[in-house]
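A.B. asks: the sequence and its predicted three-dimensional model are supplied below.
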Amino acid sequence: MTLLAVHDLVVARGGLRTVEGVSFSLAPGQALILRGPNGIGKTTLLRTIAGLQPPVGGGIEMAEDAVAYAAHADGLKGALSVAENLAFWAQVFGGGGIEAALSAMALEPLADRPAAALSAGQKRRLGLARLLVARRPLWVLDEPTVSLDAASVLRFADMMRGHLSEGGAALIATHIDLGLDARILDLTPFRAQGITPSRPAGFNEAFA
């Protein structure tokens, strides 16, 4: 069984190709870590796989509604408490409790605090806890440990191991060693050659 299959993928940012010819697959229980220099296109690749922008070429195969995506924006509603934010996202993703998510990132003492009153690290912990209430098999994560202290990184790594052990998969752009049994994909060999603009069908420059 394969949760994600990527074939000769070509992606672009601002109408310019960043990486091309990328192929890999992820089965249940597997994690793949993307590496490469800043600006090579890790974020663009993740956004494309998450369905936030179209690919220029190649193909992406996965089940509908398989992805939970977490990037630099934590997707929080400042006026809602920590618990209310998780309950909101649990409802969006089809229901379920929030207790496991609160516990995983040590958010129980903050459950009644408005998200707007959280520190940067606390907001990141809450944003990552949303992954558990999303109940999606494929986690696509862009630098998930930004703003986390060492203890929170360890908690997140434990959360990741639990997800993988339950048959989930993860695609992660990170330079932090999370202690996972994960493959590494360096995007450097896939850097696009030349600067010829490449616009997919329906490309709108206003949204580049």
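C.D. replies: Cool, got the structure.
A.B. asks: rest of the way, CA atoms for contacts and neighbours
C.D. replies: Will do.
A.B. asks: Leu185 belongs to a helix, doesn't it?
C.D. replies: No - under the criterion used here (DSSP: H, G, I helix; E, B strand; the rest coil), Leu185 is strand, not part of a helix.
A.B. asks: quick check: it touching Ala31?
C.D. replies: No - counting by CA atoms under 8 Å, Leu185 stays clear of Ala31, with 10.6 Å between them.
A.B. asks: between those two, what contacts are shared?
C.D. replies: The overlap between the contact sets of Leu185 and Ala31 (CA atoms under 8 Å, 6 or more residues apart in numbering) is empty.
A.B. asks: before we go on, here's another structure to hold up against the first:
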Amino acid sequence: MRLSGRGLRCVRGDREVFSGLDFTSVAGEALAVIGPNGSGKTSLLRLIAGLLHPAGGSVELSGGGAELTLPEQAHYLGHRDALKPALSVMENLSFWRDFLGGESGDAAASIARVGLDHATHLPAGFLSAGQRRRLSIARLLSVKRPIWLLDEPTTALDVAGQAVFAGLMREHLADGGLIVAATHAPLGIDARELRIGGTA
């Protein structure tokens, strides 16, 4: 599996965020997108996820599921956790598993992997910021998709949470997955770097 971008140009409002951007990432590899605030790290992830349309250039996936689009083969984990506060931990994860479809894993096992098995029936609104992040990470496990697009994935995680997540990322890569992560902090795994310029 190979994910690549060629000559990508991103315009938001009247501002050109980046142009002429090329990248390539292959199965079993993590690509860390690094740059100052406002340089387009999140915009790049959203372009790959199909949430934004490039003003120029293209994003292509080869070797994936031929009958599926790139967005259907990718998880996008934004810097904000998409959770319903009134729903329990299990209900939130079950919603996302049903909504995303595809090959599903065991929701309870996914919750346990991120260390939230003690909070399964707790409303998400009662969770700390780090626990909410762990629940969002559980979504990556509950529906199997080969591409993980991660925006500041370690935000709010404590040292133990970062170690757990690093282990999950290593497993994903060992299984032939691919990770593209926008980050200011080390991911805790080996990753190639893609530097994006811009103004802070």
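C.D. replies: That came in fine, so what should we check first? As the structure is a computational prediction, the values presented were derived from the model and not from experiment.
A.B. asks: and Leu185 and Ala31 of the first structure? Which one has more around it.
C.D. replies: Set side by side, Leu185 of the first structure and Ala31 show more neighbours around Ala31, with 25 against 16, by other CA atoms under 10 Å.
A.B. asks: now Tyr69 of the first structure, nearest residue through space, not along the chain?
C.D. replies: Sequence neighbours aside, Val140 is the residue nearest to Tyr69 of the first structure in space, at 4.8 Å (criterion: CA to CA, 6 or more residues apart in numbering).
A.B. asks: quick one: residues contacting the residue nearest the centre of the first structure.
C.D. replies: By CA atoms, centre = their mean, the first structure has its centre lying nearest to Leu141, at 2.1 Å. Contacts for Leu141 of the first structure (CA under 8 Å, 6+ apart) come out as 46, 69-71, 170-173.
A.B. asks: what about 7 Å?
C.D. replies: By CA atoms under 7 Å, 6 or more residues apart in numbering, the residues touching Leu141 of the first structure are 69-71, 171-173.
A.B. asks: closest to Gly57 of the first structure out of the residues you listed?
C.D. replies: Leu171 (19.8 Å; CA to CA).
A.B. asks: what lines up with the closest one in the second structure?
C.D. replies: Here Leu171 of the first structure is matched to Val180 in the second structure, going by TM-score structural alignment.
A.B. asks: now do the counterpart of Ile98 of the first structure in the second structure against Leu116 of the second structure, distance only.
C.D. replies: By TM-score structural alignment, Ile98 of the first structure lines up with Ala107 in the second structure. Distance of Ala107 of the second structure to Leu116 of the second structure, computed by CA to CA, to the nearest Å: 11 Å.
A.B. asks: coming back round to it: helices or strands up against the helix or strand where the match of Leu171 of the first structure lies?
C.D. replies: Element membership for Val180 of the second structure, per DSSP states H and E: strand 178-182. Strand 178-182 of the second structure makes packing contacts with strand 30-34, strand 147-151 when contacts are defined by 3 or more CA pairs under 7 Å, 6 or more residues apart in numbering; DSSP states H and E.
A.B. asks: what segments of the second structure are helices?
C.D. replies: Counting by DSSP state H, the second structure has these helices, from start to end: 41-49, 89-100, 107-113, 129-142, 159-174.
A.B. asks: pull out the buried positions in the last one.
C.D. replies: Same thing as helix 159-174 of the second structure. 161-166, 168-170, 172-173 (16 or more other CA atoms under 10 Å).
A.B. asks: which helices and strands sit right next to that helix?
C.D. replies: By 3+ CA pairs under 7 Å, 6+ apart, helix 159-174 of the second structure packs against no helix or strand.
A.B. asks: have a look at how far, on average, that helix is from the first structure.
C.D. replies: Superposing on the first structure places helix 159-174 of the second structure at an average distance of 0.8 Å from its equivalents, by mean CA distance after the TM-score superposition for the first structure.
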